[in-house]
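# Sequence first, predicted model second:
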Amino acid sequence: MSPVTLTDAAAPPVLADKNQPTADLSVSQFLLEQLKAWKVERIYGVIGDANLSLLDELGKQNAIRYVACRHESAAALMASAEAKLTGRTAVCLATSGPGVTNMLNGLADAAMDRAPVLALSGQVETAKIGTRTKQYVDQQKLNAAIAGKSELVTHADALPELMEQALVRGLLQGQVTHLSIPKDLYSVKVKGEIKPYSAHLHQPLAAPDNEIAELAALLASAERPVLYIGRGVKQTAEDVLRLAEKLSAAVITTLPARPLFPNDHECYAGGLGQAGSEASSVLLSESDLIVMLGATWWPDDYVPTQARIVQVDWNREAIGLGHPLYKGVVGDLGQIVPKLAAAEHLSAKDRGAWRTRVREVCTGWKRQIEAEARADGTPIPPQRVMKTIADHVSDQAIVAVDTGDHTLWFNRIFQAKAGQDILISGRWRTLGFALPAAIAAKLCYPDRQVIAVAGDGGVVQTLMEFQTAAGLRLPIVLVVLNNGAYAMEQDRMNVAGMNLIGSALRPPDFAAIAEACGGSGYRASSAAEFEQSLRQALTGSKPALLDVRTAAAPVPHTKI
């Protein structure tokens, strides 16, 4: 190419004759290669007419495992659970029309809990987009309320940039992203190169030293501090413990963060909200400084208005959202909390009276729940079920908890250990979360014990995924609390004097369904039977379901 002078206005751009680099891959191949470069290990999905070509390519390689699910919602819930558990991008797949529509519930779970999930869906042929052809729907409109970014791939050469945008945005902002791919594009060659994951995407966000110093000064001046921690402190849990002890602070956790602080510590006050503890509400009402570390859950009925609230989070958009704010600090908790814990002047103030008060309240609370957990009878009190699970699962167990009455009992009674993980449908609170989440957890960590806890009303939403677990030979344990009702709703209706229509259930034979699906089924109507069955199930080599006849005991503070 001849040299171009700056005065030659008619000259073309200097790279005009340079061919765009190409990996010589089809859309299907490029998509999989790009996911491999980002260390994606699994795609959860359901087969359909508009994704057959992609499945064909998936079957020709071994780097990415395809997990064939029974329902698209469950596939998306599995991806959501994987993203929550690992912090990495997870992927789910559906076909056009009803396939992508079914997937929405699981994607909403990921979106509400800021889990980076990439949804891929087939679409009708490009020539039929916008027509009355079968299974056509405007998928971008359909996903608009859920996905942070949803795009239709209209040309093969647009795929590299669209995938890069989706992967980066999902991982950095904790968003659901979505790509629709017309089925006639899968075989078309792509111009463009695979973009590897870059380490700069996870460089720590450093808070200014003066902000940390101001926060330390606030802590040092507090007479009755409370630390409220969420799953954002996972990488710095030991420093949180040091900080709490230095401040003589009461510690409250969100449900997923329970394993991140010793549940038997004298300063641990349990959870927050109806599913939490009375102790947390008492101590919050007496506190003069509440420090939120990596937590966003803020139930108005259970939190105070008198205390100064300080919030520390990497996500600036979450700070001050839905509650008063005295001071916000944006930054990586792994950088900020160790600096706070190392500050010597935090323990200079005499907080002996507060330490005594915290110990008194927390000790009283623990006595109360221990007494509840010893309750016996037939059907089994739900408190006893949760205590038995806590006593028998391993110190490294992953516990997936469904949505319902049992969720409240779990958070009230279950005493978590440091090596455990708890998975929930946090803000979306969909029924049917636990079983798909347990499947994803076992695939991610095959050497860890995985148990799912669900109610009889919720488990039926995704129960056929038990067959998925059996086909994959995953020895997970599913505990179903069977009280014959949508208990949370029924209790609220009772309190309000409402007609109970729609709240009663006639559950199927869950143990028989488990056996029919290729797993093990157990039934228990007493605490002794449940303990024996749980022991057997936890040592089995295939998925097991425990149908536990449970008393319908209203959770404290139930209201409409």
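Nice, I can see it. Numbers count the residues shown, from 1 in each chain.
# going forward, measure contacts between C-alpha atoms and count neighbours the same way
Will do.
# residues of stretch 185-203 that come out buried?
By 16 or more other C-alpha atoms under 10 Å, the buried positions in stretch 185-203 come out as 185-186, 188-194, 197.
# Quick check: end-to-end length of that stretch?
Taking C-alpha to C-alpha, to the nearest Å, stretch 185-203 runs 36 Å from one end to the other.
# what comes into contact with that stretch?
Residues external to stretch 185-203 that are found in contact with it (C-alpha atoms under 8 Å, 6 or more residues apart in numbering): 20-28, 30, 33-34, 37-38, 53-54, 125, 155-157, 159-160, 164, 168, 172.
# Which members of those residues occur in helices, if any?
27-28, 30, 33-34, 37, 53-54, 159-160, 164, 168, 172 (DSSP state H).
# count of residues packed around the residue lying closest to Tyr136 once chain neighbours are set aside?
Closest residue to Tyr136 apart from its sequence neighbours, by C-alpha to C-alpha, 6 or more residues apart in numbering: Gly97 at 5.5 Å. Gly97: 20 surrounding residues under other C-alpha atoms under 10 Å.
# contacting residues for Gly97?
123, 135-137.
# Which among the ones in helices among the contacts of stretch 185-203 count as buried?
Buried among those (16+ other C-alpha under 10 Å): 27-28, 30, 33-34, 53-54, 159-160, 164, 168.
# let's bring in a second model and compare:
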Amino acid sequence: MSPKNHVYQSIARATHEHGVDTMFGLMGDANLFIVDSFVRECHGRFVPAAHEGSSVLMALAYACVSGRVGVATVTHGPALTNCMTALIEAVRGHVPLVILAGDTPTDTPRHLQSIDQREVVKATGAGFEQIRTPQTACKDVARAFYRARVERRPVVLNMPADFMWQEVKHENQVLDVFTAPGGVAEGDILDNAVGMIASARRPLILAGGGAVAARAQLIRLADRLEAPLATTLKAKGLFNDHPYNIDIFGTLSTPAAYDLIAQSDCIICFGTALNDFTTDRGKLMSGKRIVQIDVDPTAIGGGLHPDAALVADAGLTAETIVFWLDKAEIPASGFTRELDTAALTAHPAGTGKAADGFVNYVDALERLEQALPKDRVLVTDGGRFMTEVWCRLSTPDPQSFVSSVNFGAIGLGLQEAVGAGLAVPDRPVILFSGDGGFMMGGINEFNTAVRLGLDLIVIIANDSAYGAEHIQFLDRKMDPSLTQFHWPSFADIAESLGGEGFEVRSQELLEEALEALKNRKGPFLIELRLDPVDVPRMRI
């Protein structure tokens, strides 16, 4: 018979039994004993954040880079409401997380921090699981992990504080589930799809985040069709080094790639929901046959209605299409024979000009692309400056790229960079953030990165303004001064928080910073001072 233990110990042990060795969070009344047991009895690692929402974002990036379920823990009431933006970011990014959230005691309905936590969670789109009784705690933990994997979203496990010191018998309740559902496409719709592809003269293959695991099969299909390959932003880097990779598809394409996409007559889309940025609000799909393949039925038909839709596994479907093309002896399209891929992936160069006291942003990015470590994990915040980063900074593969763009928020990047750094501690993490985003959510967790000794390089694009709003005032010939800020020196802030910082106001100073970067000993911040009226416009 299993010995008795307390509920808090059982929750910690059950979490550990699901293969969890790292937990992010912030302790409070309802979860502190769980954290203590996870560290002292289960020998897990607890990463304390400065803000509850940060812990969820750290777990999010940890999950994206490691491929595991991310875990965070917070206490009740305001701690949970502090997580709402982060939860929505994870929901819309389809990231499996388990959030161990304390709740106020069930016998204290007028508790100061009491709130209907189920309704808070429901508003974000995350899943909600309740620890029903002390005796069901292990089963409820298992259910939360099961749902996070299968539903591909965060699930909040609600834990009443008054359960924690009750004695229960621990039971191992790990559910062994099939977490990669899929199927082989078949039937008339498959026949129609193969017919559209076989008759295309200028086919193009587009892969999204849902097709990352199918890289080899998609390349085989592309080679069989002689079709170029492209990705959405979420799958950035998937087809690196393939001779007919035209990189990002949509509003982030190079001018030449955008024209090529417009000339194609059939787009075969794997694992992408085809949002407005990918399709340029439908312009790039006009007049073409669209074949959409996704294992998630809710991804199909949301942005536009395809000519053929297959709810099926991306890799198996690509293999099936190749089989029938070979069976019918369909010749290759020859589309790639006329391509100059070097021109298709070349973004417009910088001007080489900048006002005194500022650097040219595009020129700086091109130099950073050359100088920053190649084995990097690239993390980007939201905001005006990120589109050029997405286009000009490479990443080894999609799993080495985390972009906080799912909810259109800023101020989430530094927290995600911390989670990414802990997922792959032997690799450098590069974070790009704007000045507004860093002030909003970066400063409080930069010190967390220092405490953890992460190999983190932060690039701040500082135009002393909320740039997206600034440019709107300028476009309408209005005074933009309400969008402008006199920030303190971010380089000095980095130093005061225990890191290293360089303020860059010229190309020469950029070179000095890059030279110093070679001998970094921990988090290192480069502040690019930019002219707010001379920054490339957002491409989305």
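That came through fine. The structure presented is a predicted model; accordingly, all values stated were derived computationally and were not measured.
# List the contacts of whatever residue of structure 1 lines up with Leu26 of structure 2.
Taking TM-score structural alignment, Leu26 of structure 2 has Val46 as its aligned residue in structure 1. Residues counted as contacts of Val46 of structure 1 (C-alpha under 8 Å, 6+ apart) are 68-72, 75, 93-95, 99.
# hmm, which of the residues you listed are common to structure 2?
Cross-checking the contacts of Val46 of structure 1 against structure 2 gives 68-72, 75, 93-95 as conserved contacts, using both residues aligned by TM-score structural alignment, their matches' C-alpha atoms under 8 Å.
# What is the end-to-end distance of stretch 81-92 of structure 1?
So stretch 81-92 of structure 1: terminal residues 11 Å apart, C-alpha to C-alpha.
# got a list of what Pro436 of structure 1 touches?
Residues counted as contacts of Pro436 of structure 1 (C-alpha under 8 Å, 6+ apart) are 74-75, 77-78, 81, 462, 465.
# and which of those is nearest Leu321 of structure 1?
Ala81 (24.3 Å; C-alpha to C-alpha).
# was I right about that closest one contacting Asp421?
No: taking contacts as C-alpha atoms under 8 Å, Ala81 of structure 1 lies outside contact range of Asp421: 11.3 Å.
# Compare these two (neighbour count), which wins?
It is Ala81, of Ala81 of structure 1 and Asp421, that has more neighbours when counted by other C-alpha under 10 Å, with 31 against 22.
# In structure 2, what residue corresponds to the more buried one?
Checking TM-score structural alignment: Ala81 of structure 1 goes with Ala61.
# Output the buried residues of stretch 185-203 of structure 1 in TSV; the columns should cover distance to Lys339 of structure 1.
What follows is these, written out as TSV (distance: C-alpha to C-alpha, whole Å):
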residue	distance to Lys339 of structure 1
Leu185	52
Tyr186	51
Val188	53
Lys189	52
Val190	49
Lys191	48
Gly192	44
Glu193	42
Ile194	39
Tyr197	30
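# Let me have those residues in a markdown table, extended by secondary structure and distance to Cys362 of structure 1.
Output for the buried residues of stretch 185-203 of structure 1, formatted as a markdown table (DSSP: H, G, I helix; E, B strand; the rest coil; distance: C-alpha to C-alpha, whole Å):
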| residue | secondary structure | distance to Cys362 of structure 1 |
| --- | --- | --- |
| Leu185 | coil | 61 |
| Tyr186 | coil | 59 |
| Val188 | coil | 64 |
| Lys189 | strand | 64 |
| Val190 | strand | 61 |
| Lys191 | coil | 62 |
| Gly192 | strand | 60 |
| Glu193 | coil | 58 |
| Ile194 | coil | 54 |
| Tyr197 | coil | 46 |
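# Look up how far Asp463 of structure 2 lies from His486 of structure 2.
Look at His486 of structure 2 and Asp463 of structure 2: by C-alpha to C-alpha, they are 10 Å apart.
# Looking only at neighbour counts, state which of these two leads.
Using other C-alpha under 10 Å, the more surrounded residue of His486 of structure 2 and Asp463 is Asp463, with 25 against 8.
# can you pull out the strands in the stretch 101-250 of structure 1?
All strands of the stretch 101-250 of structure 1, identified by DSSP state E, counting those that start in this stretch, fall at 117-123, 149-152, 176-182, 189-190, 225-229, 250-253.
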